[in-house]
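Novice: Return atomic coordinates for the entry below.
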Amino acid sequence: MVIVLGFEGSANKLGVGIIKDGVILANPRKTYITPPGEGFLPKETAQHHREKVLEVLRLALNESEVTPNEIDVVCYTKGPGMGAPLATVAIVARTVAQLWNKPILGVNHCIGHIEMGRLITGAKNPTVLYVSGGNTQIIAYARKRYRIFGETIDIAVGNCLDRFARILKLSNDPSPGYNIEQMAKKGYNFVPLPYCVKGMDVSFSGILSFLEERTKSLLEQGHTSEDLCFSLQEVIFAMLVETTERALAHCNSNEVLIVGGVGCNLRLQEMMGEMCKERGATLFATDERFCIDNGVMIAQAGYEMFKSGTRMAWKDSYVTQRFRTDEVETTWRTD
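Specialist: Predicted coordinates for the structure are as follows:
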């Protein structure tokens, strides 16, 4: 029996999760929400995490009814992410591990998403579409690593959605992407937007620049904000489905798993589901409890690492804003 405590704080979500042999015991989370039209900055986000982290840790321990003595290993997000929030949460993880005399493990954020998705959905060896505010990657497992088959060459898809929400002055509560999704359901008139797929990679900065320059005139011409949200979703999700389909064919896979905050979007799931149906593949996706950054995903990836014999020296318990998915050897996978 292994009980793992996981800390996540790479962006504006602060989460603490506790997992016991693949069973989720607690997964509380607090989100730093900024006013409409504003993004979250590293300094203020780190301040939020500092103020809330002990409260969230207490919630997790109370909810799980686990005592510090019972915890076998403390895990934290090592990267990728925003420097100040990452460092803030890592300091707490290191402090707790030393106070309680526990080993510590730094977890790759992206792999946390993948392992959480595999645990919740039961997907065995899927082609993974990882879509969030900071990352956009198409990933598949091969020879002891999660290999990146395609990715964004500029900004992440979630960042594109967030910044468009700022143009429209949409609320950041519960998230800009969620509010765009709700508005898109009321849009009917498609506005042609740049479609940018380059081989297996995608690019979103041109679409965003197009909308930054033309949103005002498009609204004056009679298009609604709902039409623009609808059109943006249709184009960027079509790009993601196209590149995922190519990876699926290349890997001769029959499973697709969508992870990351944008993975909650029901329209993306619907479009990906259609593609999977045509190819005889199965789509796996989760809801906002596990798609959006959370502590238990770090605990689950840490559990797999710890159980397979991975250990980390204290001198290596730092954070890094750049930590590639394919840098990690997946010691826990034998397939």
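Novice: okay, CA-based contacts and neighbour counts for the rest of this
Specialist: Noted.
Novice: Burial check on the nearest residue to Tyr188 once chain neighbours are set aside, number of neighbours?
Specialist: Counting by Cα to Cα, 6 or more residues apart in numbering, Tyr188 lies nearest to Asp227, which is 5.9 Å off, once chain neighbours are set aside. Using other Cα atoms under 10 Å, Asp227 has 21 other residues around it.
Novice: repeat for Asn27
Specialist: By other Cα under 10 Å, neighbour count at Asn27 equals 25.
Novice: What distance do you get for it to Ile104?
Specialist: 19 Å (Cα to Cα, to the nearest Å).
Novice: just checking, the residue nearest to Tyr188 touches Lys186?
Specialist: Yes: at 7.5 Å, Asp227 and Lys186 qualify as touching, with contact defined as Cα atoms under 8 Å.
Novice: one step back: can you give me the separation between the residue nearest to Tyr188 and Arg166?
Specialist: 16 Å.
Novice: residues contacting the residue nearest to Tyr188?
Specialist: Neighbour list for Asp227: 184, 186-191 [criterion: Cα atoms under 8 Å, 6 or more residues apart in numbering].
Novice: Now the second one, please; I'll put the structures next to each other:
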Amino acid sequence: MDFDKYINPGRDYYVALGLEGSANKLAVGIIRHPIGAPSPTNRGTVLSNIRDTYISPPGEGFLPRDTARHHRNWITRLIKRAMNEAKVSSADLDCICFTKGPGMGAPLHTVSLVARAISVMWDVPLVGVNHCIGHIEMGREITNADNPVVLYVSGGNTQVIAYSHQRYRIFGETLDIAIGNCLDRFARTLRISNDPSPGYNIEQLAKRGSNLIPLPYTVKGMDLSMSGILANIDELAKAMKAKTGKAAEYTPEDLCFSLQETLFAMLVEVTERAMAHVGSKEVLIVGGVGCNERLQEMMGIMANERGGSVFATDERFCIDNGLMIAQAGLLAYRRGARTSLEESTTTQRFRTDEVLVNWRD
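Specialist: You can find the predicted model right below:
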């Protein structure tokens, strides 16, 4: 497989700029690849990885228009800062990579406009990137996971994925809301702070909970449903606040603990089923919820019982970041991918398995 057909004369490396802004996090990353096929002994170098988050008040979510406004206000500053940190100029860039989707329409559109503008100004090719593919390739790069089952858990997505024949195939997914969305919405019910993120704050409360409250558990094969759990625990939270019935004995910590334990048990079940189906002993957890230490612990127990391993990254690479877009985009660029201006529109719905992964065997 030729990865160096498009190398610039006189250079022995590639540099990509990645722009991510599919939700409330605006991020810019710059990565450098050496020539030669990517491998555990021939890896990329992180030159810059910076991020700024739009944080809404407690009890509120983030609206697309407010998030887009935040991205407009910050994106040029973040690009300048990233390039200064990486000590690169526009002449050093081989490609400009941006999130094409999935995500929220207004923030996606804002970032793609900037990507198009600097592509034209600097005469640097564009590469549109699938957000999930970015998470997967960043996880593989950082952890050296070989061919894992991927659990993708974030605010907008919940998928169990495995690679086959140049596609990341979806073996299971949520039938309604994503796990991150479930956690975020419950945080609003309890009016938990959104700083640094509602999911992180639920995790901290859950560590102090000990009373496991029965909640709906809905798994169908390798798919799962979380809307019923959310509706049920929202009612319990209201009863707790009103001090009515048995719920008067509950605490916010108990509710957060029970929600996490139930949701994560469902994720472990569908992931184990996918591992058995494809014959894999590796699990790679990606997406913002993948930072959760309890999820990693529960997944590790399951994998250990199967003689397998769990791979995960810290918040630098697990939470949405520009580096993952640069990584996936540069892999695609080195195999010939280019996105014309006419094709550089964004889409809120962009399935993981729509992407040809021609940089893997």
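Novice: Now do the same for the residue nearest to Tyr188 of structure 1: its match in structure 2.
Specialist: Counting by TM-score structural alignment, Asp227 of structure 1 corresponds to Asp254 in structure 2.
Novice: State whether that match is indeed within a strand.
Specialist: No: assessed with DSSP: H, G, I helix; E, B strand; the rest coil, Asp254 of structure 2 is helix; it does not lie in a strand.
Novice: hang on, the earlier thing: go through the contacts of Asp227 of structure 1 and flag the ones preserved in structure 2.
Specialist: Among the contacts of Asp227 of structure 1, the contacts conserved in structure 2 (both residues aligned by TM-score structural alignment, their matches' Cα atoms under 8 Å) are 184, 186-191.
Novice: so stretch 29-49 of structure 1 corresponds to what in structure 2?
Specialist: With TM-score structural alignment as the criterion, stretch 29-49 of structure 1 aligns to 51-71.
Novice: buried residues in the matching stretch?
Specialist: Neighbour counts over stretch 51-71 of structure 2 (16 or more other Cα atoms under 10 Å) mark 51-56, 58-61, 64, 66-68, 70-71 as buried.
Novice: For the stretch 1-150 of structure 1, just list every one of the helices.
Specialist: 42-64, 83-99, 109-121 (DSSP state H, counting those that start in this stretch).
Novice: Could you name the helices and strands sitting against the last one?
Specialist: On a contact count with 3 or more Cα pairs under 8 Å, 6 or more residues apart in numbering; DSSP states H and E, helix 109-121 of structure 1 meets strand 73-79, strand 127-131, strand 255-259, strand 282-285, helix 288-291, helix 295-307.
Novice: Which one, of these, ends up nearest to Ser64 of structure 1?
Specialist: Evaluated over these, closeness to Ser64 of structure 1 peaks at helix 295-307, with 11.8 Å, by Cα to Cα.
Novice: who's in contact with the residue nearest in space to the middle of structure 1?
Specialist: Nearest to the mean C-alpha position of structure 1, by Cα atoms, centre = their mean, lies Gly260 at 2.8 Å. For Gly260 of structure 1, the contacting residues are 113, 130-132, 291-293, taking Cα under 8 Å, 6+ apart as the criterion.
Novice: aligned partner of it in structure 2?
Specialist: The alignment partner of Gly260 of structure 1 in structure 2, by TM-score structural alignment, is Gly287.
Novice: Looking at the helices and strands packed on helix 109-121 of structure 1, spot the one closest to Gln221 of structure 1.
Specialist: Taking Cα to Cα, strand 127-131 is the member of these nearest to Gln221 of structure 1, at 32.3 Å.
Novice: Which residue range of structure 2 does that closest one align onto?
Specialist: So strand 127-131 of structure 1 sits over residues 149-153 in structure 2, by TM-score structural alignment.
Novice: With Thr282 of structure 1 as the reference, measure out to the residue nearest to Tyr188 of structure 1.
Specialist: Distance from Asp227 of structure 1 to Thr282 of structure 1, by Cα to Cα: 31 Å.
Novice: do Lys52 of structure 1 as well
Specialist: 39 Å.
Novice: How about Arg214 of structure 1?
Specialist: 39 Å.
Novice: same deal with Gln233 of structure 1?
Specialist: Counting by Cα to Cα, the separation of Gln233 of structure 1 from Thr282 of structure 1 is 22 Å.
Novice: So which of these two has more stuff around it?
Specialist: Between Gln233 of structure 1 and Thr282, counting by other Cα under 10 Å, Gln233 is the more crowded of the two (20 against 17).
Novice: in the host helix or strand of that one, what's buried?
Specialist: Using DSSP states H and E, Gln233 of structure 1 sits in helix 225-250. Residues of helix 225-250 of structure 1 classed as buried under the neighbour-count rule (16+ other Cα under 10 Å) are 225-248.
Novice: Repeat that for stretch 188-196 of structure 2.
Specialist: 188-190, 192-194.
Novice: With stretch 309-320 of structure 1 instead?
Specialist: So for stretch 309-320 of structure 1, counting by 16+ other Cα under 10 Å, buried means 317-319.
Novice: Where does that stretch end up in structure 2?
Specialist: Under TM-score structural alignment, the match for stretch 309-320 of structure 1 is residues 336-347.
Novice: And that stretch, end to end?
Specialist: 22 Å.
Novice: hmm, who's touching it?
Specialist: Residues outside stretch 336-347 of structure 2 that contact it (Cα under 8 Å, 6+ apart): 6, 99-103, 105, 108-109, 112, 116, 125-128.
Novice: how close does Lys13 of structure 1 sit to Gly39 of structure 1?
Specialist: Taken as Cα to Cα, the span from Lys13 of structure 1 to Gly39 of structure 1 is 13 Å.
Novice: To clarify, my last question referred to Asn108 of structure 1.
Specialist: Counting by Cα to Cα - Asn108 of structure 1 and Gly39 of structure 1 are separated by 24 Å.
Novice: now do Gln182 of structure 1
Specialist: Counting by Cα to Cα, the gap from Gln182 of structure 1 to Gly39 of structure 1 is 20 Å.
Novice: ok, Met222 of structure 2 - contacts?
Specialist: 160, 171-173, 270-271, 273-274.
Novice: right, I mislabeled it, should have said Pro148 of structure 2
Specialist: 162, 280-284.
Novice: Go again with 6 Å.
Specialist: Going by Cα atoms under 6 Å, 6 or more residues apart in numbering, Pro148 of structure 2 touches 282-284.
Novice: Now render these as JSON lines, adding distance to Ile325 of structure 2 and neighbour count.
Specialist: Formatted as JSON lines, the contacts of Pro148 of structure 2 follow (distance: Cα to Cα, whole Å; neighbours: other Cα atoms under 10 Å):
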{"residue": "Glu282", "distance to Ile325 of structure 2": "23", "neighbour count": "20"}
{"residue": "Val283", "distance to Ile325 of structure 2": "21", "neighbour count": "28"}
{"residue": "Leu284", "distance to Ile325 of structure 2": "18", "neighbour count": "28"}
